[in-house]
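Chemist: Sequence and predicted structure are below.
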Amino acid sequence: MQLLLLHPHEEQRRAITSLLCLAGYEVVSFGEGYPGMESAKHRQPALVLCATELPDVDGYGVLHLFRCTASLAATPFILLGPTATWTAMRRAMEAGADDYLCLPVVAGELLQAIVGRLTRFHRLAAEPTATGHAAVSVGGSLASLVTDRTPHLVTRRHSIYREGDEPKRLYFIQSGRIKTSKTTSFGKELITSFYQPGEFFGYKALLEQACYHESAVAIEDCVLFYIPAADFLQRVRLPEVSQQFIRLLAGRKRAREQQLLDMAYQPLRRRVANALLGLHHQGGADEATSCIRVSREDLAAVVGIAPESLSRTLSEFRQDGLLAISSQGIRLLQPEYLRQADW
């Protein structure tokens, strides 16, 4: 398996190359970014290790070139930087890197990161065929938005965008799930929506031509298609496309209004029941097990209560025989009773 290493310092480049060769990898290395990029077009490396500081173009520039080249866009890419700060790591993740390590690298951490990224890449690449997610598509007038787009692998807990960021693209989910949320001035998270395979997200800010009012995070490993803002705004001028997105906006608005009404006026048990029913109806339940796959923290953030209050309510529902809880998630045993009960 061939790896590409881009590092400006020959001594460190040799040391990393020796380590990787001992681990059984074939390594092609360069001291500059552009020669490495040209080599990658022909060799198609399995993974790239790239220093952020290179003499001709920085590591973020190399990463951008990879993500903009169709044949290389999905290649796992690990940035190597001089600092281990949260700001540096966030910048790397937002730029599209799969991981970020601090120089000089620790041998064990480097090898573990490489194995982890390669394993995740091959699993995600195979997952659409194995699970049927490849069949998830968007039909009708919206199909042209995702035609011939390059899939991007996004790992669990990866931040897609944050409140206040400027929107640059529309997103389509091929596989995996995304949550959007807002954070109060007290640091409390309120989840506003979940998005499933076959859905678009991030379009509201693009249509408003304003910064994002919420953050989006992958709650499991995902495959996403990116539609540049200019392409989306051009296509949305077509009546058949604009009508589709008006329907999407209206549906999300109704769900948001119901969530706010529940939080303001409904008792705790009714709010939890409505949240569970909503997640089950929206496709949050695994098809094979019929279990709702959501963490208690995320479910509490949907309802707008403390996780401890949610745990007590779920325990009461379980004792009443309304649901079952296992390592696979929450399975509704009596959804009709949950829907009709007068609490």
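Modeler: Now that the structure is in, tell me what you want to look at. Keep in mind that what you see is a predicted model, and the values were worked out from it rather than measured.

Chemist: only C-alpha atoms for contact and neighbour calcs from this point on.
Modeler: OK.

Chemist: Okay, now stretch 91-106: how far is its last residue from its first?
Modeler: The first residue of stretch 91-106 is 21 Å away from its last residue (Cα to Cα, to the nearest Å).

Chemist: Of all the residues in that stretch, which ones are buried?
Modeler: For stretch 91-106, burial by neighbour count (16 or more other Cα atoms under 10 Å) applies to Ala92, Met93, Gly96, Ala97, Asp98, Asp99, Tyr100, Leu101, Cys102.

Chemist: How about stretch 29-37?
Modeler: Ser29, Phe30, Gly31, Glu32, Gly33, Tyr34, Gly36, Met37.

Chemist: What's the end-to-end length of that stretch?
Modeler: 11 Å.

Chemist: how far does that stretch sit from the chain's center?
Modeler: Chain-centre distance of stretch 29-37: 29 Å, with Cα atoms, centre = their mean, to the nearest Å.

Chemist: name the helices or strands packed onto the helix ranked longest in the chain?
Modeler: The longest helix of the chain (DSSP state H) is helix 239-265. Judged by 3 or more Cα pairs under 8 Å, 6 or more residues apart in numbering; DSSP states H and E, the packing partners of helix 239-265 are strand 189-195, helix 268-282.

Chemist: for comparison:
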Amino acid sequence: MSKVLLIEDNNEIRDNIVEILELARYEVIVAQNGKEGVEKAIKTIPDIILCDIMMPELDGYGVLYLLSKNQETVNIPFIFTTSKSDRLDIRKGMEMGADDYLTKPFGRLELLNAIEIRLKKKVLQHDFYSKSLEQLDHLISKNKGLTELKKIIDERKSRLFKKNQVVHYEGDNATGIYLVLSGKIKTIKMTEEGRELITGIYEPDDFLGTNIILSNMSYDDTATALEDTHLCFFPKAQFDEMLRLYPDVAEKFLKILSNEIRNKDAYLLQLAYQSVRKRIAEAILRLVKKQSNESVCITRDDLAALSGTASETVSRTLTEFKNEGLIEKRGSILKILNQDKIVKMRN
């Protein structure tokens, strides 16, 4: 029986939701305000949380913020139930990491479907996480350190970062490194003119922050989720101990660091000397290199930041590529139709 934590200060609404959930055979835990909700979430670790926004003592945004900072509750599916239907309110909640948003009044089926979908997604994410860990088997031979590294990864919990959610800001102190289990992370720097420049794209099995953690410096860029992304975090102390104890682990991360430096050198040369068409072609190929279906979801602004050019130039060049039969673009979905020609274009 799945356990639902309901955080709601309105007695009538709370009783109605409890009745619906209990009829659907859910175990329901009730909290009458945000502060009580946080305490019960930490104490009971529910399978899913339904939370109102406007509440005394601590509002729903505060509840979500506090639970996202707790290792035991950070991955619990979180649904806002509220009468606040303004687009900015919804966007704020989703960017903070909420999984769904139900606007009052909502029907019985709408409520139950939202809960069922999130619980099923949680199971699928757990299965995917386990599969991602298995993909690291190719790193392991007879090296004791890499075996220990996989064991640590296997024991640690992943954290979900929603699309556009910030992982770290430029200037933050680095407290560890992240392993990307699923999704994509971009790292960005702002130019003096206020333009965004993407300095890196990190995909599944990539480590984020290796260069910073090895140099003992603060982050020199900002990392943001390009899409819903699961990350596994390694505290700096644990990472340093692994490097000290196991030469094979140190060798692996030196190779990762060397590849990052080489890739960034090539990227800087590309920005300095290649034409706009070549830069945009290279950016597209960087984004789809691990995509089996040769398509990617990317905004015009992100593509501009990745290719070091203006958004208007990106739009004009993509139209040219489309007219030449190289790509297909619908909204933010970009699909390559002729990869060979695009590869030749960047050379």
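Modeler: Right, received. Where do you want to start? None of these values were measured; they are calculated from a predicted model.

Chemist: if we can go back for a sec, so which of the helices and strands packed on helix 239-265 of structure 1 is nearest Thr129 of structure 1?
Modeler: strand 189-195 (20.6 Å; Cα to Cα).

Chemist: now that closest one: which residue numbers in structure 2?
Modeler: Across structure 2, the stretch matching strand 189-195 of structure 1 (TM-score structural alignment) is residues 196-202.

Chemist: one step back: could you dump the helices and strands packed on helix 239-265 of structure 1 into TSV and include mean neighbour count?
Modeler: Putting those into TSV (neighbours: other Cα atoms under 10 Å) gives the following:
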stretch	mean neighbour count
strand 189-195	20
helix 268-282	19
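
Chemist: Adding distance to Arg293 of structure 1, write those out as CSV.
Modeler: Shown next, in CSV, are those (distance: least, Cα to Cα, whole Å):
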stretch, distance to Arg293 of structure 1
strand 189-195, 11
helix 268-282, 9
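
Chemist: Of the ones you listed, which is nearest Trp86 of structure 1?
Modeler: Minimum separation from Trp86 of structure 1 across those (Cα to Cα) falls at strand 189-195, 20.0 Å.

Chemist: Pull the number of nearby residues for Leu66 of structure 2.
Modeler: If you count neighbours by other Cα atoms under 10 Å, Leu66 of structure 2 ends up with 14.

Chemist: scratch that, Leu109 of structure 2 is what I was asking about
Modeler: Neighbours of Leu109 of structure 2 using other Cα under 10 Å come to 10.

Chemist: Now do the SS call for it.
Modeler: Assigned state for Leu109 of structure 2: helix (three-state reduction, DSSP: H, G, I helix; E, B strand; the rest coil).

Chemist: circling back: and the longest helix of structure 1, which residues are buried?
Modeler: Buried residues in helix 239-265 of structure 1 (16+ other Cα under 10 Å): Val241, Ser242, Phe245, Leu248, Gln259, Asp262, Met263.

Chemist: Thr224 of structure 2 sits in which helix or strand?
Modeler: strand 222-225 (DSSP states H and E).

Chemist: Give me the mean deviation of that strand from structure 1.
Modeler: Following the fit onto structure 1, the mean deviation recorded for strand 222-225 of structure 2 is 1.4 Å by mean Cα distance after the TM-score superposition for structure 1.

Chemist: what does that strand correspond to over in structure 1?
Modeler: If you align by TM-score structural alignment, strand 222-225 of structure 2 falls on residues 215-218 of structure 1.
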